[in-house]
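> Model the structure of this input:
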Amino acid sequence: MLHKGAILTIVLVSYFMILLDNSVIFTALPNLQADLGLSSTELAWVQDAYTLVFGGLLLLGARAGDILGRKPVFIFGLVVFSLASLLIALAPAAWWIIAARAVQGVGAAIVAPSALSLITATFEGEERSRAVAWYSATAGIGASLGLVVGGAAATWFSWRAGFFINVPIGVAMLMLAPRFLPRSVALPGRFDVIGAVASTLGVGSLVFAILSASESGWAAPQTIAGFVTAAIILTVFVIAESRASQPIMPLRLFASRIRTGAYLTRLLYLGAMIGFFFFTSQYLQEALGFTPLQAGLAFLPMTLVNFVVAMGIPWLVRRFGDPPILIVGAVLTLAGMIWLSRITEDGDYLTAVALPMLLLGAGQGFAFAPMTTFGLAGATAQDAGAASGVVNTFHQMGSSLGLGILVAAAAAATPGTTGTAAIITAQASAALTTASLFLAAALVVVLALIAPAALLRPSRTAESASTAVAEKAS
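Sure thing, here's the model as predicted:
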């Protein structure tokens, strides 16, 4: 007998733990940097090591659940994630925390796809709709609460406390999972290990080259070596995917202008938003004098607007269609980012940060659902799982690559600047200005690739995407 309530609780709490850890780091960044004596590049790698491995192994993690069984794979992912969280909390130096964050990314890449698979396998019909709604709500709550939890932990205890929290949560879920999670039938198939490793190493080399350029210059030997290595490995990845019998990223998914546009839009959009969280949190604390807890609470206006707008998206899409909603979301996010990029050392939180955040929150609320829909548009039942995985992969890769570029832009903006507040303000302004360019490029992609094709067949786009996902889930 299935205990559906227990299954949903285990899945949602575990997924919440992953999301919490993805954002808990932001409000703790200044304390973490001071405690471990990290450079700006090392601080960026604390986040990038996690998102790179998470995104690079996400498709492989989903495949592992199908081939080896969701229950044992989910439990193994929880073990890895919980142990990595403990290692992060105990980190004595930069190399330790960066390595532990990479291991944590491995655990997240296993748990996240298995969590959604367990939901779709356990629930049907209206029950599945409610379970997926809870899953989506957990995503929003986890990301937002992570900022507050990270700030509270850093203010009252230490940045380490935000990671220690995962240990008892993980242990509790590991005690419940073997008893309540259902077993699934293992399916025949092959692991595309070459594709997973090549994609992770290729993008990792590219991020390394960009971060190296910010410290050593674009002509430095290690910078050039990084770009050359990235080009070679990514070429190997494309060739491997074109020849693999069961590729981790089927290249045929990019035959659609709509899907390709959605992937590129997500890459650019997330590249901008990761910089927003990374630099705004530091600006609030080091320029405006906020405590970590106050910085976490400072993001709540954006979160609330995001939630309210997202709740109305189903009705708005039925009324106007996905293309206009995505365009509005991209425009609002761009306007908010441009406004926020005008921050000054003695700026006022209400007018310089809070009000632009309202536009950013509304923009996110409008943009994310259509971006996801278009990323699945026209996918067959056979490719629906892969298409969903590619959406998440571009999400994580956009975060890693975008942060690398924005850190480089920030470093280039502060030669000769003195004083911590002046430096972080100049860096944040430069990074957010560059993020605005990302969003402008995302808007161009939407207008050039997605909107023209989608407006020609709006009903078919939405219908084919939802049908493929439903068939895959069944």
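> Every contact and neighbour count from this point should use C-alpha atoms.
Fine.
> what sits up against stretch 186-199?
Stretch 186-199 is contacted by residues 56-57, 59-60, 63-64, 66-69, 233-234, 236-237, 240-241, 244, 246-249 when judged by CA atoms under 8 Å, 6 or more residues apart in numbering.
> Please generate a structure for the following sequence too, so the two can be compared:
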Amino acid sequence: MTLTPVREHVAGPFVGPVARPRSQVRGRFAVLRLIACGVVIAIMADSTATTLAIPVLSRDPIAASLPMAEVTWVSTINFAAVAALLATAGRFADLLGRRSVLAFGLALYGLGAAAVIATTSWPLLLGGRLAQGVGAALMFPASLGLLLGELPANRRAGAVALWSASSGIGCLALQAGGGLLVAEYGWRGLFLPSAGLAAALLMLTPALPRSLGQVRRVPDVFGTVLLVGAIAAAVLAVSQGGTWGWTDLRTIGCALAAALLLAGAIATSWRHAAGAIDIRLWRRPGFLWSGGASLLYGAASFVVLALGPLYLKNSGFDPVTIGLWLTPISLAMIGGSPLAMLAGRRIGLNAVIYAGALLLGGGCALLLANPYPTVWTLVAALMLGFGFGALSTGTSTVGTMAAHPTQYASAVGAINTARMLGGAIGVAGASALVDQPVLDGPMPGFASAMVGCLIAAVVVGTVALARVAGTPRRRTPRLSRREAEAELIMLRRLLAELRDSFVQVRDEAEEELARFGARDLSAHRTPERL
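The predicted structure is shown next:
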């Protein structure tokens, strides 16, 4: 028999829930995946577009009179906004509703991209890049959090793998078509794909399931301001320290401000029920490890992607050829993410992280052994791409699966904040090593930076291997046939008792509703099934 559920706080005649056809469920999941992956593609395409646009933008009339250090603020202001707001945006998405935060982020991101494309002045360009950064920070954790919250538990790891692979698609698309866009539309054309994609995704958001917030109280606004200020100050200190000078008062001031603001954010979040930092999340088993591994992975991956074009340019390649040499990294990352998910089901996620660190370290070692591009450089690029796919999928899955379903967007925001902070630290350290290398030989700065990436890979791999070795192997005892039959009989009895209890509750509820003058509910009963 089917039980008729009773809805609370609903006036009028009772209507039982109608089961969704399987095609509708599949269609809803398809839209969720499309939007979550589309958000990552748009953000990564925009990041690649910025890297390609800066050399061309420096010759544009709106920036021709500016030194290169100021032109790079097109990237810095966007990066700082994303890094500063990711954790807070994820927390707010969980508290206020993921679909609403996603829609607002897409709208703001699209408006920022439109301002960048149509700008005629330098301040408006920076304002558009800032708006894009804020929008990206809002939609990034909300999109994956919404997807994970709707999918059944056994399909969440696959969703994270697909989401991780999408970052490679975004990079690949701009690497392949960026030259054509610049030739046809100038540097502004590089931002057209992300603007159009954001507009298309925004039109799809009404089809998403509504995600209600988890609390009715006002979030910790003061703690949020402190946290955003702390991360922004840290990013500025790290990213601009090489330009300002590491002993410059601006660098020291930003570093001190970041430490003080972060301490204040932690203190307020500890007391506030809806704090800017979800303290419970960081206490969950495996989440701190995921954040630390993401920090080191971000440091290594950002350095490789930032110095790769410089390495190839110093070898005499033109921009088109440089893009072709870097394409294997994106292709391998696209293929490596789903492979990592499949491997994780068999050997565990910590083993996947170890394999990713091994591939990353091997790729760095090959680049160190071949200071000039050869066929081994392509092998190194493939190893790096597969390593990035494994590490991205492994660290993201460990972090999100450690979180409670009500904390998915917060987990995504926190993990990716750690990744971006690691990237800022890594790029700043690599810049210092390029200026003052610790090794000799051809391309000493590049080689010194690769040694740093190799050390990061060794640290992640060592900890992952220790966690694999420390994980006890659980063997489920095999039941005899008689024991299995006894358990089956007991399960049937329990289910029968549970069914009878619900039938009794339903009958009593219908009698009570009849006493209060509710409509006859017999029309909504379904025939009993034995």
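> What would I type in ChimeraX if I wanted to highlight the buried members of the contacts of stretch 186-199 of structure 1 and nothing else?
Filtering the contacts of stretch 186-199 of structure 1 down to the buried ones (16 or more other CA atoms under 10 Å) takes a single ChimeraX command:
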select :56,57,59,60,63,64,66,67,68,69,233,234,236,237,240,241,244,247,248,249
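> Give me the subset of the contacts of stretch 186-199 of structure 1 that lies in helices.
56-57, 59-60, 63-64, 66-68, 233-234, 236-237, 240-241 (DSSP state H).
> from the residues you listed, which is closest to M357 of structure 1?
G56 (30.1 Å; CA to CA).
> The closest one maps to what in structure 2?
The alignment partner of G56 of structure 1 in structure 2, by TM-score structural alignment, is A84.
> Same check on I75 of structure 1?
Checking TM-score structural alignment: I75 of structure 1 goes with A103.
> Show me which parts of the helix or strand hosting that match are buried, residue by residue.
In the assignment (DSSP states H and E), A103 of structure 2 maps to helix 98-118. Neighbour counts using 16+ other CA under 10 Å place 98-103, 105-117 of helix 98-118 of structure 2 among the buried residues.
> ok, the closest residue to A310 of structure 1 other than its chain neighbours - contacts?
Of all residues not flanking A310 of structure 1 in the chain, G365 sits nearest, at 4.6 Å (CA to CA, 6 or more residues apart in numbering). By CA under 8 Å, 6+ apart, G365 of structure 1 lies in contact with V305, N306, F307, V308, V309, A310, I313, G329.
> Weed out the non-buried ones from those residues.
Buried, going by 16+ other CA under 10 Å: V305, N306, F307, V309, A310, I313, G329, out of those.
> Give me the aligned partner of the third one over in structure 2.
Applying TM-score structural alignment, one finds that F307 of structure 1 aligns to I334 in structure 2.
> Count the neighbours of the nearest residue to that match once chain neighbours are set aside for me.
Nearest residue to I334 of structure 2, sequence neighbours excluded (CA to CA, 6+ apart): A165, at 4.4 Å. A165 of structure 2 has 28 neighbours, counted by other CA atoms under 10 Å.
> wait, doesn't A165 of structure 2 sit right on A332?
No - between A165 of structure 2 and A332 there is no contact, the gap being 9.3 Å when judged by CA atoms under 8 Å.
> Helix, strand, or coil at the nearest residue to L181 of structure 1 once chain neighbours are set aside?
Closest residue to L181 of structure 1 apart from its sequence neighbours, by CA to CA, 6+ apart: I7 at 5.8 Å. What DSSP: H, G, I helix; E, B strand; the rest coil gives for I7 of structure 1 is helix.
> Y283 of structure 1 touches Q427, doesn't it?
No - judged on CA under 8 Å, Y283 of structure 1 makes no contact with Q427 at a distance of 9.0 Å.
> Comparing those two, which residue is more hemmed in?
Y283 (29 against 24).
> That one and T291 of structure 1, how far apart?
In this view, Y283 of structure 1 and T291 of structure 1 are 11 Å apart by CA to CA, to the nearest Å.
> ok, now which ones touch the residue nearest to I334 of structure 2?
M333, I334, G335, G336, S337, P338, G389.
> element containing it?
helix 156-185.
> V160 of structure 2: how many residues sit nearby?
27.
> Could you do V459 of structure 2 as well?
Around V459 of structure 2 there are 16 residues (other CA under 10 Å).
> Could you find the counterpart of it in structure 1?
Using TM-score structural alignment, V459 of structure 2 sits opposite V444 in structure 1.
> Distance-wise, check that match relative to G61 of structure 1.
33 Å.
> Please identify which helix or strand holds S399 of structure 1.
Short version, using DSSP H and E: S399 of structure 1 is in helix 381-412.
> Tell me which other helices or strands the helix or strand that that helix is followed by touches.
Proceeding N to C from helix 381-412 of structure 1, the next assigned helix or strand is helix 420-445, under DSSP H and E. Helix 420-445 of structure 1 sits against helix 257-286, helix 322-340, helix 381-412, with contacts defined as 3 or more CA pairs under 8 Å, 6 or more residues apart in numbering; DSSP states H and E.
> Of those, which is nearest L360 of structure 1?
Of those, nearest to L360 of structure 1 by CA to CA is helix 322-340, at 4.6 Å.
> Fine, thanks again, bye for now.
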